[in-house]
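> I'll drop the sequence and a predicted model, then ask my questions.
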Amino acid sequence: MKYDATMVMLPREKLLAFGPQALSDVELLALFLRTGRPGVHVLRFARQMLDHFGSLRALLSADLAAFEHIDGVGVATFAQLNAVGEMSRRYYAAQIKETCLLTSPETTREFLCAELAGEQREIFIVIFLDNQHRVITWSRMFSGTLAHVEVHPREIIREALRHNAAAVILAHNHPSGKAEPSKADHFITRQIVHTCQSLDIRVLDHLVIGHGECVSFAERGWI
């Protein structure tokens, strides 16, 4: 096997040498935790936590009750983990307002994935943009159940006109984790596109967010 120096480096050393992107999920969590528990090294403890929750996304969006049976994790650690998730959402919310979404679609995806991570019901978000495709504002316009959200195109139009928006980006999540759009998703998208066209407002995309995946209507050629 080829020797790799990063395999024997501690997370902090590895981060300083190669940047945070070089760390695995286990190493990132271990760096955050700093210590393990009696008889359990921090890297092993981090691995056990990720195995228990299934992913960083699930861990960061879990409620306090989910940590009750994990030795070594108290209210303080839970609060810190919640703060990390919220800081991530606020970071992307700030970044999206500073970016031209036409030239940086990955920023949109990152923002929406962070914003909708852990939601247990469908949330429909609309991002309103000016004629240079810069973000004016964004809104969680509709919320629904585990498998459905009722969307009203006229309300989207009303908000777009109120903000003098020239374009919009639509997005909603699938709490089931599967991002593939449903027939209902296609139907409401066509309705919104048709309604917006009558007032010369462009629908740039509709993004469906799952667990670790995202489907873009624009990329699929559906818009």
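Cool, the structure landed.
> alpha carbons only for contacts and neighbour counts from here, please
Fine.
> List the buried residues in stretch 164-184.
165-175, 178-181 (16 or more other C-alpha atoms under 10 Å).
> Closest one to Ala79 out of those residues, please.
Taking C-alpha to C-alpha as the measure, Ala79 lies nearest Pro175 of the buried residues of stretch 164-184, at 23.4 Å.
> here comes the other one, which I'd like you to weigh against the first:
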Amino acid sequence: MDYTVKELPESERPREKLEERGVSALSDVELLSIIIRTGIQGKNVKELSGEILDEVSLDGLADRSLDELKDFDGISRVKAGQLLAAGELGRRMKRTEKERIESFSDVESQVEDMKFLESERARVFYLNSGNEIVAEKEFDGSVSSVDLEMREIFEEGLRSNASALILAHNHPSGKADATEEDLEFTKELINLGEKLDIGILDHTVVGDDITSLRKSSALWK
């Protein structure tokens, strides 16, 4: 038997609260409960939502895989897909605000969540001439663990008319030191970027700390 929000007292039902007080009055748990809709034996939907948010931030939903979300109690493949879609919608809406990256601290705030990823991923931020983020793309794996194609990186840059990009990838080991493969890949990226008139502003390595290759290497000198 599934435990729906109707099992809760009326004052605690997220949908009723939304109708009476507006969506801004809902907590993160209540918003997630509306998406998940039902609980499981012994746990109502708000309890399930709370357990998910204890481990995954709202911003991090879109970074989880379908299988990772399915590992949570009561989350079917369909519900996992709904959560991923909601997370991605939030990310895209955030992008319409045209966030700027003007310093390394701005980069750090954009990749902080990558410290907690259990698998290697690469993330690319595409910027216009005003340093506003106009697009973002994520790849499974890092520059040394998968075939991260230069073509794929620059295709999005050309499509979004970006004037520059920033690449970030994580090391699940926690070590934020650049490998020889990281440095070689970055060198090739800079060279191709010059030919395509897309500047490479930085390549950051995310471990327990976050390392800027622009600061720590001689590749831009």
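Looks like it came in fine. Since we're looking at a predicted model, the values are computed, not measured.
> Which members of the buried residues of stretch 164-184 of the first structure are positioned in strands?
If you go by DSSP state E, those have Ala167, Val168, Ile169, Leu170, Ala171, His172, Asn173 in strands.
> quick one: the helices in the first structure?
Here the first structure has its helices, by DSSP state H, at 11-18, 25-33, 42-53, 56-61, 75-97, 105-116, 153-162, 183-197.
> To Trp222 of the first structure, which of those helices lies closest?
Judging these by C-alpha to C-alpha, what sits closest to Trp222 of the first structure is helix 183-197, at 8.5 Å.
> Which part of the second structure matches that closest one?
Aligned by TM-score structural alignment, helix 183-197 of the first structure falls on residues 180-194 of the second structure.
> in the matching stretch, what counts as buried?
Asp182, Leu183, Phe185, Thr186, Lys187, Leu189, Ile190, Leu192, Gly193.
> Pretty sure the last one sits against Asp202.
No: judged on C-alpha atoms under 8 Å, Gly193 of the second structure makes no contact with Asp202 at a distance of 11.9 Å.
> so who does Arg21 of the second structure touch?
Listed by C-alpha atoms under 8 Å, 6 or more residues apart in numbering, the contact set of Arg21 of the second structure is empty.
> picking that back up, between the buried residues of stretch 164-184 of the first structure, which is closest to Arg158 of the first structure?
Of these, the one sitting nearest to Arg158 of the first structure (C-alpha to C-alpha) turns out to be Ala165, at 10.3 Å.
> Can you tell me what that closest one aligns to in the second structure?
Matched by TM-score structural alignment, Ala165 of the first structure corresponds to Ala162 in the second structure.
> Please report how far its match lies from Leu219 of the second structure.
Using C-alpha to C-alpha, to the nearest Å, one gets 21 Å for the distance from Ala162 of the second structure to Leu219 of the second structure.
> Just give me the neighbour total for Gly109 of the first structure.
That one is not Gly; residue 109 of the first structure is Arg. Counted with other C-alpha atoms under 10 Å, residues neighbouring Arg109 of the first structure total 21.
> Aligned to Phe116 of the second structure, what sits in the first structure?
Aligned partner of Phe116 of the second structure by TM-score structural alignment: Gly118.
> which ones are touching the residue lying closest to its match once chain neighbours are set aside?
Leaving aside its sequence neighbours, Gly118 of the first structure sits nearest to Ser61 (C-alpha to C-alpha, 6 or more residues apart in numbering; 4.9 Å). Residues in contact with Ser61 of the first structure, defined by C-alpha under 8 Å, 6+ apart, are Asn82, Gly85, Ala117, Gly118.
> wait, isn't the first one in contact with Leu59?
No: using C-alpha under 8 Å, Asn82 of the first structure and Leu59 do not qualify as a contacting pair, with a distance of 9.2 Å.
> okay, those two: which has more neighbours?
Set Asn82 of the first structure next to Leu59 and count neighbours by other C-alpha under 10 Å: Leu59 wins out with 21 against 18.
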